[in-house]
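In: predicted model and sequence follow; I will ask about them next.
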Amino acid sequence: MKAFQSAIDLGFQYLETDVHATSDGVLVAFHDATLDRTTDHAGEIARMPWSQVSEAKIGGTEQIPLLEQMLHAWPTARFNIDIKAPAAIGPLVRVIERARAHDRVCVTSFSDVRRRAALSRLTRPVVTSAGQTRTAQFRLATLARGRGQRLVSATLRDADGLQVPVSHQGIPVVTAATVAAAHAADKFVHVWTVNDPTQMHQLLDLGVDGLVTDRADLLKKVLQERGLWS
């Protein structure tokens, strides 16, 4: 929770997190599938009940947060939520429904199958971004001649936007052309993970709509320099 609170304290109202489910269906806000790398415990989250996972401390000091806890802690914040595993779909839907948070979440996943499964179970629509397959199709569509823009719109018909890296395997993903194509289809473009101020400026110059960063302090400074912070 400390990292999220730090971003809130800086003035940000958009938070990004990954989610996994414990073996008893408790949804945790955590990137890795296992506890090994960043906590003082070990084991696969999906194979452990919350009673065990809750004992793990991030950096040896902080309990792994629950997504529901975060939604209630910051009721005006908006959350970008990446579904990391199929087992997290049901718990995520239940958390969003209980918190009535439909209007302040963006549900996404590398897997378009997982993403669509979650959307189909929600009682109200939420913002969503394309998964890996749709994103790859979008990139190919931008290279097509003649009917490229129609292909872009068709490819992104079930998503509100894209969340992409700057490049993939050395091939640029975010260019002036791809940003323009997404905007022409009325879709947003968010870029991850950007921690260098120079690159932040370059991407904002291209017209991207959002940046995912581990350095909220640097992003705030960049936005202030550009007169985009209020």
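Out: Right, received. Where do you want to start?
In: for the rest of this, base every contact and every neighbour count on C-alpha atoms.
Out: Noted.
In: shouldn't residue 191 be within a strand?
Out: Yes. Counting by DSSP: H, G, I helix; E, B strand; the rest coil, residue 191 is part of a strand.
In: what about it, neighbour count?
Out: Residue 191 is flanked by 21 other residues according to other CA atoms under 10 Å.
In: from residue 219, how far out is it?
Out: For residue 191, the distance to residue 219 (CA to CA, to the nearest Å) stands at 13 Å.
In: got any residues that touch both of those two?
Out: Listed contacts common to residue 191 and residue 219 are nil; contacts here mean CA atoms under 8 Å, 6 or more residues apart in numbering.
In: tell me how far stretch 93-107 lies from the chain's centre.
Out: Distance, stretch centre to chain centre, for stretch 93-107: 14 Å (CA atoms, centre = their mean, to the nearest Å).
In: now swap in stretch 205-218 and tell me
Out: 13 Å.
In: now do stretch 31-51
Out: Using CA atoms, centre = their mean, the offset of stretch 31-51 from its chain centre is 20 Å.
In: could you do stretch 130-149 as well?
Out: Mean-position distance between stretch 130-149 and its chain equals 21 Å (CA atoms, centre = their mean).
In: for that stretch, which outside residues touch it?
Out: Identification of contacts with stretch 130-149 by CA under 8 Å, 6+ apart yields 108-112, 115, 151-152, 155-156, 158-164, 173, 177-178, 181, 184-185.
In: so of those residues, which ones are in helices?
Out: Among those, the ones falling in helices (DSSP state H) are 112, 115, 151, 152, 155, 177, 178, 181, 184.
In: any idea how far residue 154 is from the second one?
Out: I take that to be residue 115. Distance, residue 115 to residue 154, by CA to CA: 17 Å.
In: then this one, side by side with the first:
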Amino acid sequence: MKLVFLISMCSLIVLILFIAGKGRETNRKPGRHPHAPLKIAHRGAAGHCPENTMSAFKKAVELGVDFIEIDVQLSRDGRLVVIHDTTLERTTDGSGNVRDHDFCDLRKLDAGSWFHSDFKDEKIPAFEELLEQILPHAGILIELKHPSLYPGIEKRLAFEIVKHNLHLEKDPRLMVQSFDIAAVKRFQSLIPSLPAGVLIKHHPMGISNKKLNELSSFAQFVNLKQTMMTLKLKKKIHAHGMKAFTWTVNNQKKIQRFELMKLDGVTTDYPDLFRKKRR
């Protein structure tokens, strides 16, 4: 009888532990699979809405992105504005250089009609708007666009970040990148707690270990044009202690290939091309 009782009690304990474990599994919050790359929306969901506008950023959030990539420049009066081109003609109804206009004048421009008439009321956003309206819902990957045209832009960006106390976060929701290595170094020296990276255009010969070693002295990631990225190069980047991102991938099969490659981040105009988050 004692043996039967002990067996019954053991079975009961195992059953209780199993049910408790299932409960914890059911209540676990869904999240990104540890090997899934960051889903990064290029200029917002630029395939669906006019790039670098609040509509594009909100659409990206709706599509469940991890980060939104944006471009920042300076207005004539020193405001950080979100726009890709150094001139206004392609994405607004204005003309001339961004840097030759005060923010209040840039704000009057139509930044959406070029994409579709449904977006005729879109404006050029101020960087601080994104910190207040978008950052609570998705991280922001900030590209310093043509920083040589804007002396001091790194300090201005650092000032805005510090003003919002975003440099103190243990899990940073901001990252900064540029094609300009000197600008990345300058920013990284101002706020070393935020991840900084270097954008790299296509190089047929790839990237040497010497170059990667140089970049690793100040950068936490490199962001390569998709035509360069290979599994071998990803491993080289990781061997130098940096993360490997790629841009701009608008083909679903290529995105899936990079997912299987276990890249750290993939940038796209169409975030809906990613597989749904695994739970």
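Out: Ah, there it is. Keep in mind the model is a prediction, meaning the values are calculated, not measured.
In: helix, strand or coil: sort out the most centrally placed residue in the first structure for me.
Out: The structure's the first structure has its C-alpha centroid closest to residue 80; by CA atoms, centre = their mean the separation is 4.2 Å. Counting by three-state DSSP, the backbone at residue 80 of the first structure sits in strand.
In: ok, the alignment partner in the second structure of it - contacts?
Out: Under the alignment defined by TM-score structural alignment, residue 80 of the first structure corresponds to residue 141 in the second structure. Counting by CA under 8 Å, 6+ apart, residue 141 of the second structure makes contact with 67, 68, 69, 70, 174, 175, 176, 177.
In: cool, residue 59 of the first structure as well?
Out: 38, 39, 40.
In: list the contacts of residue 212 of the first structure.
Out: For residue 212 of the first structure, the contacting residues are 16, 190, 191, 192, 193, 194, by CA under 8 Å, 6+ apart.
In: to clarify, my last question referred to residue 81 of the second structure.
Out: Residues near residue 81 of the second structure by CA under 8 Å, 6+ apart: 72, 73, 74, 75, 103, 124, 125, 126, 127.
In: these: which two are farthest apart?
Out: Spanning the widest gap among the contacts of residue 81 of the second structure are 72 and 103, at 13.0 Å by CA to CA.
In: tell me which of the two has more neighbours.
Out: Taking neighbours as other CA under 10 Å, residue 72 of the second structure and residue 103 compare with residue 72 leading, 25 against 21.
In: for that one, helix, strand, or coil?
Out: Three-state assignment for residue 72 of the second structure (three-state DSSP): strand.
In: in space, what's closest to the counterpart of it in the first structure - neighbours in sequence excluded?
Out: Aligned by TM-score structural alignment, residue 72 of the second structure pairs with residue 19 of the first structure. Computed as CA to CA, 6 or more residues apart in numbering, the closest residue to residue 19 of the first structure that is not its neighbour in sequence is residue 29, at 4.7 Å.
In: what about residue 127 of the second structure, how many neighbours?
Out: Residue 127 of the second structure has 21 neighbouring residues, counting by other CA under 10 Å.
In: counterpart of it over in the first structure?
Out: Using TM-score structural alignment, the equivalent of residue 127 of the second structure in the first structure is residue 67.
In: returning to what we had before: how close does the residue nearest to residue 19 of the first structure sit to residue 3 of the first structure?
Out: From residue 29 of the first structure over to residue 3 of the first structure the distance is 12 Å, taken as CA to CA.
In: with residue 76 of the first structure instead?
Out: Relative to residue 3 of the first structure, and taking CA to CA, residue 76 of the first structure is found at 17 Å.
In: who touches residue 240 of the second structure in this structure?
Out: Residue 240 of the second structure makes contacts with 212, 213, 216, as judged by CA under 8 Å, 6+ apart.
In: give me the neighbour count for residue 24 of the first structure.
Out: Using other CA under 10 Å, residue 24 of the first structure is surrounded by 13 other residues.
In: for the one 5 residues further on, same thing?
Out: For residue 29 of the first structure, the tally of surrounding residues (other CA under 10 Å) stands at 22.
In: number of residues surrounding the residue mapped onto residue 208 of the second structure from the first structure?
Out: By TM-score structural alignment, residue 208 of the second structure lines up with residue 140 in the first structure. Close neighbours of residue 140 of the first structure, defined as other CA under 10 Å, add up to 14.
In: what about residue 140 of the first structure, which SS state?
Out: Classified using three-state DSSP, residue 140 of the first structure is helix.
In: all strands for the first structure, in order.
Out: Assigned strands in the first structure, in chain order: 14-21, 27-29, 57-58, 62-63, 78-83, 105-108, 127-128, 161-165, 167-168, 171-172, 188-192, 210-211 (criterion: DSSP state E).
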